[in-house]
Structures are given as C-alpha cells and as structure tokens.
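> give the three-dimensional model of this entry:
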Amino acid sequence: MERRLSIVNSIGHEGSSITSLNIGNLASIAVLTSGGDCQGMNAAIRAVVRMGIYLGSEVYMVKEGYIGLIKGENYITKSNWVDVSGIIQKGVTSNILFKKFKNIPSRLDEDIWPKGLAVNSIIYIEYNDKENGYIGLIKGENYITKSNWVDVSGIIQKGVTSNILFKKFKNIPSRLDGGTVLGSSRCKEFRTREGRYKAALNLVKRKIVNLIVIGGDGSLTGADTFRSEWESLIEELYKNDEINQEEYRLKMKFNIVGIVGSIDNDFYGTDMTIGADSALHRIIESIDHISTTAFSHQRCFILEVMGRNCGYLALLSALAT
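Below you'll find the predicted structure:
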C-alpha cells in the first residue's frame, strides 16, 4: 500500500482546530459494542473513531451491536470528529445523579439550561446553544432532518446533558460514568449463517473491511466465527448476484480487531480489560459501606463478586481492603 503523507485540518473538541496526518487512502472502519456494557466502552469508541479519522479512514459506528450489523440502513452511520465529543461522561442517568447529589436543582437556572431543543412531529430541529430552536426552521437544510426509530433510542434520560451538569456541579465524580453510546444487545440471529450473511452484505456495500468489536467472550467468539466465514460469505454473495466484481475483491481484505469489554479481566494476554478497574472500585466501595455494620455486630460478612472462572476481582478486592 502506497503511503502518502499530507497535512489536513480536522475539527477538534469545542470547535478547536487540530493538525493531523492523512496517511494514504485507508479502507473504512466500523466499530460496535456488543453484550454486557461496562465502563470504558465510550472511551474506546472515541479512540477508535478519532484515530481512524486521524489516519484518513472513513469510520462508521454500528448501533445496537450485531443487530445493527444485520439490519444495516440507519443502524450503520458514518461518524466524524465531533460525533464523539463528550461521550466519555455519558451513561449517567438523571435519576442516579439527582439521587446521589441532593444539591442539584430539579430545574436548572435559565442561564445554563440548553436552549433551542425543538421537536415538531417527526421532524427534529437541531439546537444552537446561542439561539433558540426557531433558527432551525429559518435556516432549513441540515437543521431539519427526518428521524427514525433508532434516533430517539435512549433520549429520555438526556434532558439534562452531562456536559452542563459537570460544568455546573464540580463535585460530581466521573466514576459514575459508563455504558455505551452505541447501545448494546445480544443477537441470536448473528449466531446463524443467515444472520452473518446479512451482516457481510451490509459491510461490503459500504466497502467496510475493518471491523472493531468491543465486547466479552460471546461477542468476540461471534467475531471470530464471522472472520473465519468471511471468504465463503463473499463467495455466496457474489454467486447470488448481491455484490458486483469490485465488491467481490474485498474478499481477501477483511480484518477484525477485538477489544475486550469485561469486568472479569479474564482474557489472556490483556493487562486490563475494559470495565475491570471500575468493577473493582465498586466492590471496594461496597465493602466500605458494610464494614461498619460488620464491626458493630461483630459478624463476618461474605460478599459475593463476579468473575466467572477468574478470581481477579475477588483477590484484588481482598488485598485492597
């Protein structure tokens, strides 16, 4: 592959300009999260998207895990630098914040409330934090976009944005954050060849030959099966006239990277799986909460922790406390 070095400008966080390297014409990348969610997934998503853009690739985000890979359409969307701005602190529901921090008012002051969020029937009008929502009606174009079922997934808890809360209330700890902005699910259909056939078709049609899967044992096992069947799936797609000659050439170029998202820290060769450190903190926190009662009643408490066949969480929490 010829490597062409050039300097391009990308839009960074909060509109700042950064300088990045565009290394050749790299193939497209898709990233998805699957299985149980864990803290750190959003950071991994942001790293994948921004590094891919930095290297000159087109990066796609797949919503709802393998279900999105099978359904395609609006489940697989091209992302840009700004799309992943501020996602690390997402995943905290308003209920948790308001229950934990009593000094957060149920209604934010007018000067910090996000202005301009307007919804008219199924038309979503993007907001501008300096002006009200009617500017979207006036400008039109990309300010007025048709919405679908997936667009409104998980928006109920987003009335108060994390950025505003963290800016206004400095005592909110970041350790409450977690989850995945892409959504996650367990997909029975992907376990069948018919499901993987549909997933391969959706990837090939978008010329995506690099797939990054963030998940646990089942998710990565499915990814490995998908990798081993890729060539035969492309052959089948070509025989069924679902792809053309150019798309058929992608048969030999498919790569899958698995990023382990598991609180168990049970994957060989990985120093720390995504979510393991946060889970350890939760266990230690729970032990701190019950230790006073144990001392008061002079009793021995047994705390059961997760880990399946790996004793990492049990051992480290015992040492830490």
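> every contact and neighbour count from this point should use C-alpha atoms.
Noted.
> what about the strands in the stretch 51-200 of the chain?
Listed in chain order, the strands of the stretch 51-200 of the chain (DSSP state E, counting those that start in this stretch) span residues 59-62, 76-79, 118-120, 123-125, 144-146.
> of those, which is nearest Ala279?
With CA to CA as the criterion, Ala279 lies closest to strand 59-62 of the strands of the stretch 51-200 of the chain, at 25.8 Å.
> and this one, so I can compare the two:
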Amino acid sequence: MNPRSARLAVLTSGGDAQAMNAAIRAVVRTALHLGVEVFGVHEGYDGLAGATERIEQLGWDDVSRVLDRGGTMLGTARSTAFRERAGRRLAAIRLVRKGIDRIVVIGGDGSLTGALLLHDEWSQLLAEAVAAGELSAAEAERHGGVVIVGVPGSIDNDLPGTDVAVGTDSALRQIVDAIDALEATATSHQRTFVVEVMGRNCGYLAAAGAIAGGADYVLLPETPVGPDWQHEMCTLLGAGRAAGRRNSVVVVAEGARNAAGAPITAGEVRAAIERLLGDETRVTVPGHVQRGECRARPTAWSPRSWVLPPHVPRSMPI
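Next up is the predicted model:
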C-alpha cells in the first residue's frame, strides 16, 4: 500500500510511564512526515472496545510541548471489554470504519499481549463482522490485514527483546533521588531506611536503584532468599555501622520473595532490623511518585528555559 494512502492509530495502554508522550510525538510526527494520516486512541483499548469510541485525528501541533510531560496525553485504562472476543471484534470494526489498519501500541506486557491477540484474530474478526452485517465485504477486503507495532512502555522493564523500556530510566531516577534524599536524614539521626520500590515481579528497578543509590542491601524476586536471610542482612548492616557508617538503606522490590515463595514486605524487613540490631528504622514507599515527571534543571538548551539557542526560530513548535 502507498504510505500516503495509509492511516495509522496510536494508543497507550496499561500503566502510564514517563516518556510515553515523547513516544506518541515521535510516532505522530514521523507518520505525518511520510504523508500518513494519524489517529490517537484515547483511554487505551477502551477507546476501541469500550461503550464509547474514542478515536481522534492528530496533527503536528497536537503533540507540541509534550516532551517533558509525564503520563500520557492520550490517557490509559485497563480495558475489560477488550479482553473479550466481542470487544476485540468491536475494536476491529471501529478501526476498519475509520480506514485504519496500522496500529502502534505503547505499553507493557498485557498491552502488547492484547496487540498480538488482535493481530492474530484480525481476519476472523472481520469475517464475523461481515457475516453479522456489521461491515461490508468490500471494507473487510480493503483492510484484510493489519500491521501492529509494539513499543515497550513499562517502568518495570520486564519485557523481553528490549534493553530498556520507555519510562524505566525516569522511574529509576525518581528512586535514586528518593534514596539520596533519605540518606541525609538517615545520617543525621543514625537511622536505617527501608525503601520499597515498584517493579511488579521484576527486580530491575530495585537492583539498579540500590546500585546507583549506594544502598546497603537489596531484596529481589529473581534471587529468593533463604530461611536465615534476616540474620545475613543484619550481619552485613551491622558490619557497616561498625566500620563507621551513620546510616543504612535497604531496598525491597515489591515482588521480593523468600525461597518458599512467600512475599517479603518492607514491614517485615523493618521488624527484623529493629529486633536484631536495635536500629531506629523507617519505611518509605515512593509508590506512584516513580511514575511521575522528572524535571531537569532549566538550562539555556532546555525547552523549559526562557533562553532558546540562537539558531532555533522562536515560533518553532517543540
């Protein structure tokens, strides 16, 4: 098909992640540069399979000034309707009626699994729609195949086939900033802080955050600890204090487990430290702050600064 006669839809689904807007902008402007019409699907798969269709054409200016905005300008939702075959058939019908048979899905494991399912079922869904009188045979034939591109967007970084997903680095920066901030008050009071970080069943954020933040101990789902883990942890923390450290930081991944498969909570870690070491211990959960915006300090080269480089026209949309 001639690219200049193609139509493309882009959507974000599942949990939001920083830089999703940058990914949307890249898709929209690249497609427009190639002469492809672009449509944004609002509220994830719900905009395709939900009670209300949420498909809107996007232009160049619609994605201006979104590079440094967290979240997703298209919105996101975990669609229950799309999980059913009837919902996916409705999604296919709505796309075909708009003349769309190319889709970019920005999301995590569940979102990309849904995209694969829609791709595999596409021809059958159209055949069912034609049989039910919901589409004409000509419409189904004109859009008999669908091309779907998945862009891994997940702070958890739990998707195979990609080194770093959209949003992972920004979430990691929030974690490191939190550890840095806690270290000051921990040092002042000679305290131990237990930091629980997101990541679902993937320990990437916890491991990378512990290394980059200089934590003393980390508990990960990929390396379940043995029955004596509390004593092993406290022995290491105690050695650090004996060497002159005034604080300790332990990072706990939300999916951390012991060798028996039981979850290890931040509260359990805190109780072990207080019982075995007698340290005053606090628990901090950055939570959804990890999904928030990361704002760099303004510089002369930043779009947030009043000063623009001399070669950039003042009217250029960013």
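> quick one: TM-score?
Here the superposed chains carry a TM-score of 0.64, computed using TM-score structural alignment, normalised by the length of the second structure; 213 aligned residues with a CA RMSD of 1.7 Å.
> sorry, back to before: so can I have CSV of the strands of the stretch 51-200 of the first structure showing mean neighbour count and distance to Ile214 of the first structure?
Converted to CSV, the strands of the stretch 51-200 of the first structure look like this (neighbours: other CA atoms under 10 Å; distance: least, CA to CA, whole Å):
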stretch, mean neighbour count, distance to Ile214 of the first structure
strand 59-62, 25, 11
strand 76-79, 17, 16
strand 118-120, 12, 33
strand 123-125, 18, 30
strand 144-146, 13, 30
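> Leu233 of the first structure pairs with which position in the second structure?
Aligned counterpart of Leu233 of the first structure in the second structure: Leu125 (TM-score structural alignment).
> helix or strand: which one has that match?
Following DSSP states H and E, one finds Leu125 of the second structure within helix 109-131.
> residues in contact with that helix?
If you take CA atoms under 8 Å, 6 or more residues apart in numbering as the criterion, helix 109-131 of the second structure is touched by 13-14, 82-83, 88-89, 92-93, 105-106, 135-137, 140, 144-148, 150, 152, 158-159.
> would you mark the buried spots in it?
Under the neighbour-count criterion of 16 or more other CA atoms under 10 Å, helix 109-131 of the second structure has 109, 111-112, 114-115, 118-119, 122-123, 125-127, 129-130 buried.
> ok, average deviation of whatever helix or strand comes next after that helix from the first structure?
Counting by DSSP H and E, the next helix or strand C-terminal to helix 109-131 of the second structure is helix 137-142. In the superposition with the first structure, the aligned residues lie an average of 2.1 Å away from helix 137-142 of the second structure, counting by mean CA distance after the TM-score superposition for the first structure.
> so what's the aligned residue in the first structure for Ala17 of the second structure up against?
By TM-score structural alignment, Ala17 of the second structure lines up with Cys38 in the first structure. The contact partners of Cys38 of the first structure, taken as CA under 8 Å, 6+ apart, are Gly178, Gly179, Thr180, Gly261, Ser262, Ile263, Ile274, Gly275.
> swap in Thr19 of the first structure?
When the contact criterion is CA under 8 Å, 6+ apart, the partners of Thr19 of the first structure are Ile7, Val8, Asn9, Ser10.
> check the secondary structure at it for me.
Per DSSP: H, G, I helix; E, B strand; the rest coil, the secondary structure class of Thr19 of the first structure is strand.
> could I get the full set of helices for the stretch 201-321 of the first structure?
If DSSP state H, counting those that start in this stretch is used as the criterion, the helices of the stretch 201-321 of the first structure fall at 217-239, 245-248, 276-297, 312-320.
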